[in-house]
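[1] sharing a model that was predicted from the sequence below.
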Amino acid sequence: MDKKPKKTPSARKPYTFKRVSENLYKVTETGGYYALVKRGGKQIRRSLKTTDKALAKRRLAELKQKASKLRTGKEHACITFEKYSERWIKAKEASLKSQTIRRMKDCLKGIRPYLGNNLIRNITYQDCERWLIGRGKELKASAYRQERQLMIGVLKAAERDGIILDNPATQLPNKKMPKIEIHVPTHEQFRLLIKQMRQADSRGIHGAYLVELLAYSGMRLNEATNLMWSEIDLDRDCFTVTGGEYGTKN
């Protein structure tokens, strides 16, 4: 029995663009409007996402205003994502803690293989999506959110500096943080825990003191281990939490 040849889908017909006015075009088949703007030798084409001519003209005016702010100098045209990110992080060092800066640099290492060598001005959502597919799905929610936020922050600065028209990273989906169920021991359970720690060995005795300090003060581990005698006021029964070299989170 002869097999019937499979029908192949017909090739999609190209759209026909009709010039309506300066920089404004209409798609004959759908009635939608497109903008075509040139800036510094670069052609910018955008769907205005409407079939209403008046609305299309307003959106075109907004697009032209944004495009007029794009810088055309060689310095901005040739800078890569990696170089611009390093400069952006360097500028943040004056206002952020060193621990936060280190975390940003770690995030940049994860993004670098996907966007590092790309020119900032040429980055599209498809480039950001390569990170999403190649790395994003493997990251835990907290690490994913940090790298995504770094990408958005860098490209937002590039948008502010007139290097790109829009920030494509904002379209990346966020990842929900898993809900962690916290089991708080009762006072009796906590006292029993401390007692067992002290009965272990000499290290357990010191560890028990630290656990009690954390529990009754509400300090974070880094804050407690960096507490100095000079920060303790025995006369007033209080102490000052500074967090040591890296400071406190809040």
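    Yep, it's here. Numbers count the residues shown, from 1 in each chain.
[2] make it CA atoms for all contacts and neighbour counts henceforth
    Noted.
[3] tell me, what residue is most central in the protein?
    Q149 (1.3 Å; CA atoms, centre = their mean).
[4] and the next element down the chain from the one helix or strand I111 maps to?
    Per DSSP states H and E: I111 is located in helix 98-115. Following helix 98-115 in sequence order, the next helix or strand is helix 125-134 (DSSP H and E).
[5] and the helix ranked longest in the chain, which residues are buried?
    Criterion DSSP state H: the longest helix present in the chain is helix 141-160. Residues of helix 141-160 classed as buried by neighbour count (16 or more other CA atoms under 10 Å): 143-159.
[6] show me the strands in the protein, by range?
    In the chain, strands defined by DSSP state E lie at 17-21, 24-27, 33-39, 42-47, 232-233, 238-239, listed in chain order.
[7] so which of those strands gets nearest L193?
    Of all these, strand 238-239 sits nearest to L193, with 25.5 Å by CA to CA.
[8] what is that closest one packed up against?
    Applying 3 or more CA pairs under 8 Å, 6 or more residues apart in numbering; DSSP states H and E, we find strand 238-239 packed against strand 232-233.
[9] adding another structure so you can compare the two:
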Amino acid sequence: MAMKKSKYTGVYYDKEADKVQVQISLGTDPVTGKRNRLKTMVDENNKPFSSLTEANKFVVVQKAKYFKTGAYAASKMSFDTFVDNEYLPHYKTTVKPQTYEHKLNGIKVIRNFFGKRKLKDIDVKLVNDFRIWLVNYGYKPSYSSGLFSTFKRILSFAEQLGYIQDNPAHKVKALPKGKAKVAFWTKKEFEKVLAQICIDDVYEHLNYTMLTLYFMTGMRVNEATALYWEDIDFKRKQIHVCHNLLIKNQKEFERSDDLKTTNANRFISLDDTTVEILRAWKDKQKEIGLGHKKDFVLSFTGKPLIKSTISRIIKRYAALANIHSIQAKGLRHSHVSYLINEFNIEILKISKRLGHSSPEITYRHYAHLYAGADRDIANEINGTINFSSSKESNVHFQGNQFIKKNTVPEVSPKDTKTA
């Protein structure tokens, strides 16, 4: 029988039967010592699985039922076992692969904190202890807040499956996210960086092109690293953002069309200078055997750039330019700052250019950059009002209105003679 593995543990595709099949182990029977195995091509309603994802959901439910009634009864289930065998397989079916990988380390932090503690023994005090630990450990407020929210969701899933009666985390105050500020470069700082790069060197030419592309388009890090030359239309002077790079290293990567938001698939217009910089880099690539339609734009080896490399490039030239360093995503913020502070571009246009799901997202992240964006209003109203005042008061106060006056006391003629 030709069985093809899937990304889900215990879920396979039977090529001959053209059906999805589940084959899982439910551990060892504590009485007989035999392994409990489940092998089926149908769900609880005796219907064939419609997809690999549906089959995996079936697996999660079946394991939950076994753990509650078999060797891992609810009273014995430890937190780390629940996370590994229940929550992670479930969570993986609800988010995109890159989101799962991004959140995995945080979930491990939570799992390791509670470890072998039984689910039923996690009470309000333990939850509060975890909250205090997050505050004191040294994480950024936004990261700590995210971990605590994730912990709440884990316990909510345990409640949903019947391992605990209620979620004690709901009785503990959530952690504030704080104000996350992403450092960025101003126009002058960006110009100082470019002035340090010698484009006669192939690698430095790549660095020059990469920094320009990010600063002048505001693309997400993995959107730009996924670009092929066929995604750039030099005649129309625009880039088609339609892929995202899922990458661990230069040997393990995937160019995916599964973008962060539905609006992330977009066209970005290019200015003439950026077009010429990209043309020059493409010509340079051709000299070293690249520059074809399906070659990565940001590459000089044929392999895509990785985020850590981009960060090192930024740090190197920031030091040479004697300015502060920024994160790779700081180049996206730099682009927005440039559009707002130099041209006062309206938020809707910026939102579409960035590929945000809504203008509200853009405003929430970048509203603080509009601090001086109303200068044109001040310039417009300048000198339009005739500011004048009366030389004497025309108001006669009545009633209880009273103004205390600083007056000089009257001096009588008698006092004057005495003096």
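    Perfect, thanks for sending it. Quick caveat, the model's predicted, so the values are computed rather than measured.
[10] quick one: the strands of structure 1 as CSV, columns for distance to G116 of structure 1 and mean neighbour count too.
    Putting the strands of structure 1 into CSV (distance: least, CA to CA, whole Å; neighbours: other CA atoms under 10 Å) gives the following:
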stretch, distance to G116 of structure 1, mean neighbour count
strand 17-21, 36, 13
strand 24-27, 35, 20
strand 33-39, 25, 20
strand 42-47, 22, 12
strand 232-233, 48, 12
strand 238-239, 46, 12
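[11] could those be laid out in CSV, adding distance to R87 of structure 1?
    Below are the strands of structure 1 laid out as CSV (distance: least, CA to CA, whole Å):
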stretch, distance to R87 of structure 1
strand 17-21, 42
strand 24-27, 38
strand 33-39, 25
strand 42-47, 25
strand 232-233, 40
strand 238-239, 39
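[12] quick check: closest non-adjacent residue to the equivalent of F81 of structure 1 over in structure 2.
    Alignment note: F81 of structure 1 maps to F79 in structure 2; criterion TM-score structural alignment. Distance criterion CA to CA, 6 or more residues apart in numbering; nearest residue to F79 of structure 2, sequence neighbours excluded, is L119 at 5.3 Å.
[13] stretch 55-66 of structure 1 maps to which residues in structure 2?
    Under TM-score structural alignment, there's no match for stretch 55-66 of structure 1.
[14] how near is the match of F81 of structure 1 to E254 of structure 2?
    For F79 of structure 2, the distance to E254 of structure 2 (CA to CA, to the nearest Å) stands at 33 Å.
[15] who has more neighbours, those two?
    F79 (24 against 13; other CA atoms under 10 Å).
[16] how about the contacts made by that one?
    Counting by CA atoms under 8 Å, 6 or more residues apart in numbering, F79 of structure 2 touches R111, F114, G115, K116, R117, K118, L119.
[17] go with 6 Å
    If you count contacts by CA atoms under 6 Å, 6 or more residues apart in numbering, F79 of structure 2 has them with G115, K116, R117, K118, L119.
[18] which residue comes closest to the second one once chain neighbours are left out?
    Across the structure, with CA to CA, 6+ apart as the measure, the residue nearest K116 of structure 2 apart from its sequence neighbours is S78 (5.1 Å).
[19] what's the burial count for the residue lying closest to L161 of structure 2 once chain neighbours are set aside?
    Excluding the flanking residues, the one nearest L161 of structure 2 by CA to CA, 6+ apart is A64, at 6.9 Å. By the criterion of other CA under 10 Å, A64 of structure 2 has 23 neighbours.
[20] just want the angle from the helix or strand harbouring A64 of structure 2 to helix 141-161.
    In the assignment (DSSP H and E), A64 of structure 2 maps to helix 52-69. Inter-element angle recorded for helix 52-69 of structure 2 and helix 141-161: 70 degrees (by axes from the mean of the first three to the mean of the last three CA atoms, to 10 degrees).
[21] show me how far helix 52-69 of structure 2 is from its chain's centre.
    Helix 52-69 of structure 2 has its C-alpha centroid displaced from the chain centroid by 30 Å (CA atoms, centre = their mean, to the nearest Å).
[22] buried stuff in it?
    For helix 52-69 of structure 2, by 16+ other CA under 10 Å, it's 52-53, 55-56, 58-60, 62-68.
[23] from E230 of structure 2, how far off is V241 of structure 2?
    V241 of structure 2 is 11 Å from E230 of structure 2, by CA to CA.
[24] which one's more surrounded, these two?
    Each of V241 of structure 2 and E230 has its neighbours counted (other CA under 10 Å); V241 has more, 23 against 16.
[25] next, count neighbours for L234 of structure 1.
    9.
[26] could you measure from it over to T240 of structure 1?
    Distance from L234 of structure 1 to T240 of structure 1, by CA to CA: 11 Å.
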